[in-house]
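Participant: Provided below for reference: sequence and predicted model.
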Amino acid sequence: MIDPVVLGRRLHDLRTDRGLALSALATRAAVSVSMLSAIERGEKTPTVVVLSRVADGLGLSLSRLLADLESDRVIVRRAAEQDHVAEPGGWHRTVLTPVVPGVNFEWIRTTLPAGCDAGSFPAYAAGSHEFVAVESGTLWLGVGSAEYVLAAGDSVYFPADETHSYANRGHEPCSYHVAALVMRSRLTHPITSS
């Protein structure tokens, strides 16, 4: 398991060795200054996507960034350690997976309240994949120009190199899981939360 304090120190050292201010790395990595600062202080454990962006900003591969930081081959992420993010519009997501060096995989549980549109998400790089499984309620999933209506128990796979969207147009909350294999970070606005 990667100790967040050790990871933070490593990021700080790599950044200062390159003569980069926190704001300069934030710009290069498309990650907010506050997020980078919290990671360097060991207060936040970043997702794989965030770490991949930071590695890109430092001119390193993700595996090189995390080299020698892994102290255990089995990584347990307790419920209390999971990242819970409340999004605008009332939807909520929980990042369930621990950060694993060299593995660009995330498993996220999302809950959309009735009538909530989570919006569109830019495509990942070619070779990225997403699997979605609906736990409860009904999910309207857009992939490119197509839309799929998924009920509780339904699952779907799609190449994540297309714009995709999630919405709950029903009258009950919808909970679903997304398992994403990401080849590299998205090119979007800076991430402000993990």
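Facilitator: Thanks, I have the structure now.
Participant: Going by C-alpha atoms from here, please, whenever you check contacts or count neighbours.
Facilitator: Noted.
Participant: For stretch 118-127, what is the distance to the chain centroid?
Facilitator: 12 Å (C-alpha atoms, centre = their mean, to the nearest Å).
Participant: Residue 166 should be in a strand, yeah?
Facilitator: Yes: membership of residue 166 in a strand is supported by DSSP: H, G, I helix; E, B strand; the rest coil.
Participant: Roughly how far does it sit from residue 143?
Facilitator: 9 Å (C-alpha to C-alpha, to the nearest Å).
Participant: same for whichever strand or helix holds residue 55, what does it pack against?
Facilitator: For residue 55, the enclosing helix or strand under DSSP states H and E is helix 48-58. Secondary-structure packing of helix 48-58 (3 or more C-alpha pairs under 8 Å, 6 or more residues apart in numbering; DSSP states H and E): helix 22-29, helix 62-66.
Participant: and here's the other structure:
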Amino acid sequence: MPDLDLVAQALARNVRRFRADRALTLDALAARAGVSRGMLIQIEQARTNPSVGTVVRVADALGVSIARLLDYDEGPAVRLVPQEEAVTLWSTPQGSSAVLLAGVESPGPLEIWDWVLQPGQGHDSDAHPAGTMEIVRVEAGTLVVTLDGVEHPVPQGTTASYEAGRPHGYHNPGAEVVRLTMVVSVPAPVA
């Protein structure tokens, strides 16, 4: 896993760069992302470890994937991401986690994730931009995807897809660990 300071520096550098590329002021990006101007200043100065929700909102507002926002190394035409360089976006002391394996930008942000949810744990997500699609493939256990307040059990060996432009969640109410792979496709930003 990359050093958290390295990730914070990459986040700071990339937010500044993408904001400048899009000619957005701090106030304009704050309004688009729904985060405070002060939080953006702290992010751009690498003085904070923002929440997952904040990173997602900033990435969405900039029209880039989380992978691109956290990318700390520009690489060759084929980019290999060894497991030890994958970025853990959130984790719990009990062992649940979401690890960003890789992401690309064309035509819109596309990300692939490796998730582990320990028994009784879960993660709720704010709505992504309209048109965002998620696909989950459950490798172990039974995942419960909550969408519009309705629970959808997804058993081992099953793949589910859904529009993620509304609040949603991923939960493990069972007694065994849930392992899943998730792909997130965000529509290209409208100019």
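Facilitator: That came in fine, so what should we check first? Please read these numbers as outputs of a predicted model, since none were measured by experiment.
Participant: returning to what we had before: what angle do the helix holding residue 55 of structure 1 and helix 22-29 make?
Facilitator: 110 degrees (axes from the mean of the first three to the mean of the last three C-alpha atoms, to 10 degrees).
Participant: Mind putting the helices and strands packed on helix 48-58 of structure 1 into a markdown table with mean neighbour count?
Facilitator: A markdown table is the format used below for those (neighbours: other C-alpha atoms under 10 Å):
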| stretch | mean neighbour count |
| --- | --- |
| helix 22-29 | 18 |
| helix 62-66 | 18 |
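Participant: In CSV, list those helices along with distance to residue 132 of structure 1.
Facilitator: Putting the helices and strands packed on helix 48-58 of structure 1 into CSV (distance: least, C-alpha to C-alpha, whole Å) gives the following:
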stretch, distance to residue 132 of structure 1
helix 22-29, 28
helix 62-66, 25
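Participant: Nearest approach to residue 130 of structure 1 belongs to which of the ones you listed?
Facilitator: helix 62-66 (20.2 Å; C-alpha to C-alpha).
Participant: Go ahead and name everything in contact with the closest one.
Facilitator: 7, 51, 52, 55, 56, 101, 102 (C-alpha atoms under 8 Å, 6 or more residues apart in numbering).
Participant: How about stretch 103-117 of structure 1?
Facilitator: Counting by C-alpha under 8 Å, 6+ apart, residues outside stretch 103-117 of structure 1 touching it are 47-49, 89-97, 118, 166-184.
Participant: And stretch 147-164 of structure 1, by the same measure?
Facilitator: Against stretch 147-164 of structure 1 from outside (C-alpha under 8 Å, 6+ apart): 120-144.
Participant: quick check: that stretch aligns to which part of structure 2?
Facilitator: Per the alignment by TM-score structural alignment, stretch 147-164 of structure 1 matches residues 151-168 in structure 2.
Participant: Return the distance of the matching stretch from the chain's centre.
Facilitator: Centre to centre, stretch against its chain (C-alpha atoms, centre = their mean), the figure for stretch 151-168 of structure 2 is 16 Å.
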